[in-house]
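S.K.: fold the stuff below for me.
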Amino acid sequence: MATAGKVIKCRAAVAWGPNRPLVMEEIEVAPPEAHEIRIKIFVTAVCHTDLYFLYERGRGEGFPAVLGHEGAGTVESVGPGVTRFKPGDTVVPLFVSQCRECRFCRNPSTNQCDKSWSSQRPGKRLEVSSDTTSRLRCRGQTLLQYMGTSTFSEYTVVKEIAAAKIPDSAPLDKACLLGCGVTTGYGAAVNTAKVEPGSTCAVFGLGAVGLAAVMGCKAAGASRIFAVDVNKDKFQKAKLFGATDFVNPKDHDKPVSQVLAEMTNGGVDFALECVGNVEVMRSALESCVKGWGVSVLTGYNDSQDVSARCLQFLAGRTLKGSLFGGYKSVESVPKLVSDVMTGKLQLDEFVTKTLPLDQINEAFDLMTNSEGIRTVLKVSTL
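M.R.: So this is what the prediction gives:
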């Protein structure tokens, strides 16, 4: 392409600091360096983790930055040594890498690649080479690449090991959701919790991750799926994905764990927390039946500690965490895209609004007000 090897000037939504609306800016995106690829982003979705980092986390580190980690686009150019991609390939950027070489990638029981962005401080990008300069700049300042992806930009640079190649015919407005939310929730049920046929499940929080978890519980054969949320308007949507019962904690004068225990003869077999609230995490654990109950945490929170009484564990309950649904990213996302294209995995119901990138702050408002599930932003013209 004509832009290969050159700095590209493009539009991006820049986060200059915490608790401030994003600002549309012209930024400079440098060419990819060794083992990196530069991607033209066509669509991206807004995830609650973006919202958390900008407005809820309460810390000023990690700015200025370009947020966004649920995107899809095509490879514009590749850096030296890249073997997995060529210009024109359709890809989904990944915040969980799969280098296929580290001890975690070689272990089939985890997707915790040692070269993922998460091995660094939040907000920092992990470089393959010794050069630690971000490829993004604006007004003479370096812009940090959030989660190593930064999809709220027309162009971004990611590591070769942090992108999944998908078919050119894939619906990008759906495929982008597999970059985080849907994959996280669905995989938490089928991979991490390992929900069993005929079991009882409770899903706490009915955003995109929670609804995907409901879908995963149904796919795994759960006989009863409790959707737990303080917003009663979300139950109808949860029913579409397989929920059988709805529990609103506000409707009861006792802990929701007690309510669920009374409805299930002692507690659910599996509980999935999809909020990021430490109190909800504890409730999910306490909602599990003693002896074998499994609780899985998917919500992101790096500013508060989770607490629980020792007796919960002595009684036989298990508490687990799930990052990206336990999926090994590079090899799994293409398979999930294939499931979408064949109708095995339904994503249409997740997209409730489509907006241009310059209306990104409206998309954040929609999420804050619990209006809809996922807003997809059109970043570039296809």
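S.K.: going by C-alpha atoms from here, please, whenever you check contacts or count neighbours.
M.R.: Noted.
S.K.: now do the helices in this protein.
M.R.: Assignment of helices within the chain using DSSP state H yields the ranges 48-51, 172-175, 181-187, 208-219, 235-241, 256-263, 278-286, 310-314, 329-341, 360-368.
S.K.: now tabulate those helices in TSV and tack on distance to Thr151.
M.R.: Formatted as TSV, the helices of the chain follow (distance: least, C-alpha to C-alpha, whole Å):
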stretch	distance to Thr151
helix 48-51	11
helix 172-175	13
helix 181-187	14
helix 208-219	18
helix 235-241	27
helix 256-263	37
helix 278-286	28
helix 310-314	40
helix 329-341	17
helix 360-368	12
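S.K.: now distance to Val195 and mean neighbour count too, for these, in TSV please.
M.R.: Converted to TSV, these look like this (distance: least, C-alpha to C-alpha, whole Å; neighbours: other C-alpha atoms under 10 Å):
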stretch	distance to Val195	mean neighbour count
helix 48-51	25	19
helix 172-175	25	25
helix 181-187	10	29
helix 208-219	6	29
helix 235-241	16	18
helix 256-263	18	17
helix 278-286	15	22
helix 310-314	19	13
helix 329-341	19	19
helix 360-368	29	17
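S.K.: so for Ser322, which of these sits nearest?
M.R.: Checking these against Ser322 by C-alpha to C-alpha gives helix 181-187 as the closest, at 7.5 Å.
S.K.: before we compare anything, build this one as well:
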Amino acid sequence: MGTKGKVIKCKAAIAWEADKPLCIEEVEVAPPKAHEVRVQIIATSVCHSDAHILHPQFKKALFPVILGHEGAGIVESVGPGVTEFKPGDKVIPLYTPQCKKCKFCLSPVTNFCAKLSQFKNPAVGQELMEDRTSRFTCKGKPVYHFMGTSTFSQYTVVSETNLAKIDDDANLQRVCLLGCGFSTGYGAAINVAKVTPGSTCAVFGLGGVGLSAVIGCKVSGASRIIAVDINNGKFAKAKALGATDCLNPRDLPKPTQEVIIEMTNGGVDFAFDCAGGSEAMKAALDCTTVGWGLCTLIGVAAGDKGLTISPVELIMGRTINGTIFGGWKGKDSIPKLVTDYKNKKFDLDILVTHTLSFDKINEAFDLMYQGKSIRTILTF
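M.R.: Sure, this is the predicted structure:
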């Protein structure tokens, strides 16, 4: 391409400070350095993890920053030493890297990577490239990256370890959801919890991640899937994806976990907290059966004080775990998930409630904040 080795000027949405709308700006995107890839983003989606950085209670965020981590695009150029990708390849940026060399990548029991393990929070820590510099500039100032991806830019630069090559015929306006939301919820059910046929499940929070967890439970053969959310508008979609029961905590005469325990003769086999917050986490754990109940934590709420549990709850046979990116080793697994989508093993289309031009990115955030969207796809 004629842009190889040159600075590209393009549109990006910049967060200049917390608790403010994003600004569409012209940015300069530098060419990729060694073992880096410059990608033209074709479609990206808005996720609550992007919003966390803008929350005034999130103290670790660095500004200005280009957010976005749920996208798909086409390789524009590659830096020295890159052999896995070439210009024209369709790709999905990965916020969870896979270097394939560290002890985590070499282990079959985790999708963690040493590039991520040094950070306490995956949403911060990949704010610069490995040489500790940025590839973005706006108005003469460097702009931070986000989660190693920064998909809210028409062009972005990522490490080759943060990128998965996918089929040439992939629909980028749908498979971009594999970059976070769908993969996280779906993988939590099938990879991390390993939901079993005939089991009972409860899913707390019916955003993109929660509904994807419902899909994972359904695909795994769960006989009963109880979906929980404070927004009744989410229930029709949850039932279409496989939920058998829907509960709104605000409409119940007693705590949600007590209702679920009564419904299931002592509690569910598997529970998933996809909402975050101490109240939802506690309800998810409490609604699992003693003896073998498993609670998987996925959601994160900005400013939350966390979960306090008594050892007795675990002594009684319950287990609690958590997951990042649904347990998928991204470079290995994302291409296979693209194939599964093409073969109609699961439906991504039903998760997309809105499609907007990139210039309307703040409208997409508003739809998410108001609970009116599941996933909004933004196209350049």
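S.K.: which of the helices of the first structure sits closest to Arg11 of the first structure?
M.R.: In terms of C-alpha to C-alpha, the element of the helices of the first structure nearest to Arg11 of the first structure is helix 360-368, at 12.5 Å.
S.K.: give me the mean deviation of that closest one from the second structure.
M.R.: By mean C-alpha distance after the TM-score superposition for the first structure, the fitted helix 360-368 of the first structure averages 0.3 Å away from its aligned residues in the second structure.
S.K.: looking at it, Glu76 of the second structure is touching Glu36, isn't it?
M.R.: No: assessed by C-alpha atoms under 8 Å, Glu76 of the second structure is found out of contact with Glu36, at 11.3 Å.
S.K.: any idea which residue sits dead centre in the first structure?
M.R.: Cys180 (2.6 Å; C-alpha atoms, centre = their mean).
S.K.: list the contacts for that one?
M.R.: Applying C-alpha atoms under 8 Å, 6 or more residues apart in numbering to Cys180 of the first structure gives the contacts 47, 69-70, 324.
S.K.: max pairwise distance over these: which two?
M.R.: Using C-alpha to C-alpha, the contacts of Cys180 of the first structure span at most 13.0 Å, a distance reached by Cys47 and Phe324.
S.K.: just to revisit the earlier point, make JSON lines out of the contacts of Cys180 of the first structure and add distance to Gly276 of the first structure.
M.R.: Formatted as JSON lines, the contacts of Cys180 of the first structure follow (distance: C-alpha to C-alpha, whole Å):
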{"residue": "Cys47", "distance to Gly276 of the first structure": "12"}
{"residue": "His69", "distance to Gly276 of the first structure": "17"}
{"residue": "Glu70", "distance to Gly276 of the first structure": "18"}
{"residue": "Phe324", "distance to Gly276 of the first structure": "14"}
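S.K.: name the nearest of those residues relative to Ala13 of the first structure.
M.R.: Nearest to Ala13 of the first structure among the contacts of Cys180 of the first structure is His69, at 12.9 Å by C-alpha to C-alpha.
S.K.: what is the burial count for the closest one?
M.R.: 29 (other C-alpha atoms under 10 Å).
S.K.: cool, the one 3 residues further on as well?
M.R.: Ala72 of the first structure has 34 neighbouring residues, counting by other C-alpha under 10 Å.
S.K.: how far away is it from Gly221 of the first structure?
M.R.: 31 Å (C-alpha to C-alpha, to the nearest Å).
S.K.: can you check Pro197 of the first structure too?
M.R.: Taking C-alpha to C-alpha as the measure, Pro197 of the first structure and Gly221 of the first structure are separated by 4 Å.
S.K.: more neighbours: the two, which one.
M.R.: With neighbours defined as other C-alpha under 10 Å, Pro197 of the first structure and Gly221 compare such that Gly221 has more, 16 against 13.
S.K.: mind checking what that one lines up with in the second structure?
M.R.: By TM-score structural alignment, Gly221 of the first structure lines up with Gly221 in the second structure.
S.K.: wait, doesn't that match sit right on Pro197?
M.R.: Yes: using C-alpha under 8 Å, Gly221 of the second structure is in contact with Pro197, at 4.2 Å.
S.K.: buried ones in stretch 79-86 of the first structure, by neighbour count?
M.R.: For stretch 79-86 of the first structure, a neighbour-count test (16 or more other C-alpha atoms under 10 Å) marks 79, 82, 85 as buried.
S.K.: between those, which is nearest Arg100 of the first structure?
M.R.: Proximity to Arg100 of the first structure was ranked across those by C-alpha to C-alpha; first place goes to Val82, at 14.6 Å.
S.K.: just give me the match in the second structure for the closest one.
M.R.: Correspondence of Val82 of the first structure to the second structure, assessed by TM-score structural alignment: Val82.
S.K.: and for Ile142 of the first structure, the neighbour number?
M.R.: To be clear, residue 142 of the first structure is Thr; Ile isn't right here. Thr142 of the first structure has 17 nearby residues by other C-alpha under 10 Å.
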